[in-house]
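*Asks:* need a 3D model of the following:
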Amino acid sequence: MRQLRSLALAASLLGVLPAAATAQMSDGVVRIGILNDMNGPYADLAGPGSVLAAQMAAEEFGNRVAGVPVEIVSANHQNKPDVGAEITRRWVDQDKVDAIADVPTSSVALAVQNIVRDKQKVFLISGAAAASLSGKDCSPFSIQTSDDTNALSIGTTRAVVKSGADSWFFLTADYVFGHAMEAESTKVIKAHGGTVLGGVRHPQNTADFASYLLRAKGSGAKAIGLANAGNDTITSIKQAVEFGLTQSGQRLVGLILFISDIHALGLQNAHGLMLTEGFYWDMDPVAREWSQRFHKRFGKMPTRQQATTYATVVHYLRAIDHAKTDDSRTVVARMKAAPMKYFGHEGRIREDGRFVHDLKLYEVKHPSESKYPWDYYKTVTTIPGEEAFASMADGGCPLVAKR
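*Replies:* Coordinates of the predicted model:
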């Protein structure tokens, strides 16, 4: 009789175990929100492509993790902080979204960060580039995997100054990201003996750069730093070529460029540009294989932001699968404890949430050098992650213990 009671108890406990495990998964669904610009200046570098990248990440797990379904939802923040904040509140309070990912436009990302910090939800920053998101504005629930303003400015700016272009003029997008990129680049320029002769700030998604480019040309600066992104970068480069800035010997320097920008410009306009990237579709066999699968479904090669969204969501889901819970603190701790796989490479996530990995400085090929579709970059040098990203001491994250 005692043996029968023991067997019955064991059977009852076995029956409870799946329910107990599932109870660790909040509402029984892991729901990830992809928040970005779906039809504006950053749609090509993020937009629907980032949504597909996240869906491909979920598919790696069969759209289930730790015994529950994985759902990908998406929304358009229109590059407006108030719109992004409203969507975030609705997602968290009503739609039970567990994590938000992507979020290009740093002003929107900062608004989102403030909300998810209070709500204790995970923020996977695979889009916004402001270094302060893992610096002074950091959150215990955030991971920043995007290449940030510090990393993007170091490689490109240093290389251009060392090549002899030691006087600069900036065309800067007038919001958080543009200001940060100009400030970070200015530090590098001055540290290597260069000077900044001036600059202008332009509204986001402007169509006419004529007056800004005339001031840049009139400055006599050897390098024109483009502290903008997406359509603003494409438009400013096209109009600069039309106005003859490059023919007069001035060098255009895109401080944040994506392969979507190069594709839109064409190699005839873009060749010779230097840029820093953490991802290039042809950088290694693993990146190439995934990018070709992405291309079959999307018709374009992925930008680094879309690829980074994929890799970040995969790392998040791996952490849930390991921990058997979607509790934010537990999952973020696991993400920081395990190396993050980044296609054929990997990196580590620091205490402040900053993903540190090696970057490469590329030069855009001349049309005669391109051998097949999307063959746009040639490697100049590798930038070690410890050199590219600001140290935790310099970043100023208040979560990091003073050492």
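*Asks:* for the rest of this, base every contact and every neighbour count on C-alpha atoms.
*Replies:* OK.
*Asks:* burial check on Arg288, number of neighbours?
*Replies:* Arg288 is flanked by 17 other residues according to other C-alpha atoms under 10 Å.
*Asks:* SS state for it?
*Replies:* Put simply, Arg288 is helix when judged by DSSP: H, G, I helix; E, B strand; the rest coil.
*Asks:* thought it was touching Trp281?
*Replies:* Yes. Counting by C-alpha atoms under 8 Å, Arg288 touches Trp281, with 5.4 Å between them.
*Asks:* next, the buried residues of the helix or strand where Gly49 lies.
*Replies:* Here Gly49 sits within helix 47-59, counting by DSSP states H and E. Across helix 47-59, burial judged by 16 or more other C-alpha atoms under 10 Å covers 47-58.
*Asks:* please give me the structure for this one as well, since I'd like to look at both together:
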Amino acid sequence: MAVKGFCAGLIGAALLAAAGTAAAEVPARGIKVGVLTDLSGVYTDLVGQGSIEAAKMAVEDFGGSIDGKPITIVSADGQNKADVGASIARRWIDEDNVDVIVDVPNTAIALAVQEITRAKNKVLLNTGAGSTVFTNKACSPTSFHWVYDSYAMANGTARSVVAEGGDSWYFLTADYTFGQSLERDASEVVRANGGKVLGSVRHPLGSSDFSSFLLQAQASGAKVIAFANGGADLINSIKQAHEFGIGSDKQRLAAMVIFITDIHALGLAQAQGLLLTSGFYWDMDAQNRAWSERWAKRMGGRKPTMLHAGVYSAVLHFLRSAKAANSVEGNVVADKMRELPIDDFFARNGSIRPDGRMIHDMYLAQVKTPAESKGPWDYLKIVRTIPAAEAFQPLSRSECPLVKK
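*Replies:* Got it, this is the predicted structure:
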């Protein structure tokens, strides 16, 4: 009886092991990538169809399949509403067999989706939302923060502006998690470098009239009026600042997060001289130009933002990791993603920390004057490279429970 029981136990263990192996394999249906983006709101130029095309390019460059199993892309508009984005994510995972969600350019949506992917053991590639909360208290073992965050952007730009004499600040801030996070991180950098923050005013997402907010900022007497917002809100607030004559030598304008599409919309006459931090510039070198020209042909000639480049990089790394792990299980692929090196045109010196933050070199840049620009989209000059270890919040300060202290 003991021998029979022992043999039965071995057979049972073997069957369980076989079942576990089968469950871990990439299924016959292949892999499905969900691009949850903004196709109709304030961030559509930053992400939108461009993110969908970037994800498609990553799939194509990977080869379109894994061991003959197809890789497909689905996409949807989150409408900058957490309930809408969460509903899409649940349907994708529960009904449509989506294995990984990417982009998510809204902090409220991204936080909701991160909790869903955590519970469902799916991977989230956050390339669009910028709050540092994702790799702090809200961190998840299957979520990754790819392109930028509020700390990296504030650390690069605010430090440089203070060093140039901009030592008193007033913030015009988008009234939601990302804007608040950006203001908080930039304020910390300003104070740490000897400056002071005189105050702030907050505006709703998608505002059209910034006059009262700008007049409050002007009345503060601060040397720097800093915009802790993004997309159409940033463009409109800077345009209206110029209409009020704000941004003269006495009060400098500083954009904490600004993208090349924002500069294109503003025009060099209004954007010239702005210092900014970016993880990517299309014309920085031959690698970036080559990828950007491919992307531009699919997008009517315009040039990609760092978010578009980040979508490509994140999706490609996920696919490489899924193939290496022979799995679409979130925790299995996530472990492999942390293990494999990242070195592509976007992620120079890239690696993934225990908190899910993908660190890579960032760049301090300045917007060219109209005279310096050689043509459309020739907008930036790189001032310096910010090494990966310097660019992002130190791991020692992380509040993520996945980080061993």
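*Asks:* dump the buried residues of helix 47-59 of structure 1 to JSON lines, plus distance to Lys371 of structure 1.
*Replies:* Compiled in JSON lines, the buried residues of helix 47-59 of structure 1 are given as follows (distance: C-alpha to C-alpha, whole Å):
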{"residue": "Gly47", "distance to Lys371 of structure 1": "28"}
{"residue": "Pro48", "distance to Lys371 of structure 1": "28"}
{"residue": "Gly49", "distance to Lys371 of structure 1": "25"}
{"residue": "Ser50", "distance to Lys371 of structure 1": "27"}
{"residue": "Val51", "distance to Lys371 of structure 1": "30"}
{"residue": "Leu52", "distance to Lys371 of structure 1": "28"}
{"residue": "Ala53", "distance to Lys371 of structure 1": "27"}
{"residue": "Ala54", "distance to Lys371 of structure 1": "30"}
{"residue": "Gln55", "distance to Lys371 of structure 1": "31"}
{"residue": "Met56", "distance to Lys371 of structure 1": "28"}
{"residue": "Ala57", "distance to Lys371 of structure 1": "30"}
{"residue": "Ala58", "distance to Lys371 of structure 1": "34"}
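*Asks:* report the two of the residues you listed separated the most.
*Replies:* Within these, two members stand farthest from each other by C-alpha to C-alpha: Gly47 and Ala58, at 17.5 Å.
*Asks:* surely Asn76 of structure 1 touches Tyr42?
*Replies:* No. Counting by C-alpha under 8 Å, Asn76 of structure 1 stays clear of Tyr42, with 10.9 Å between them.
*Asks:* I'd like to know which elements the helix or strand that contains Gln114 of structure 2 is packed against.
*Replies:* In this structure, Gln114 of structure 2 sits in helix 107-120 according to DSSP H and E. Packing partners of helix 107-120 of structure 2 (3 or more C-alpha pairs under 8 Å, 6 or more residues apart in numbering; DSSP states H and E): helix 82-95, strand 123-126, strand 143-145, helix 177-192.
*Asks:* is it true that Asp208 of structure 1 lies in a helix?
*Replies:* No. Read with three-state DSSP, Asp208 of structure 1 is coil and lies in no helix.
*Asks:* all strands of the stretch 201-350 of structure 1, in order?
*Replies:* 223-227, 251-254, 274-277, 340-342, 345-349 (DSSP state E, counting those that start in this stretch).
*Asks:* of all these, which lies closest to Glu71 of structure 1?
*Replies:* Using C-alpha to C-alpha, these put strand 340-342 closest to Glu71 of structure 1, at 21.8 Å.
*Asks:* would you check the span in structure 2 matched by the closest one?
*Replies:* Residues 342-344 of structure 2 are the counterpart of strand 340-342 of structure 1, counting by TM-score structural alignment.
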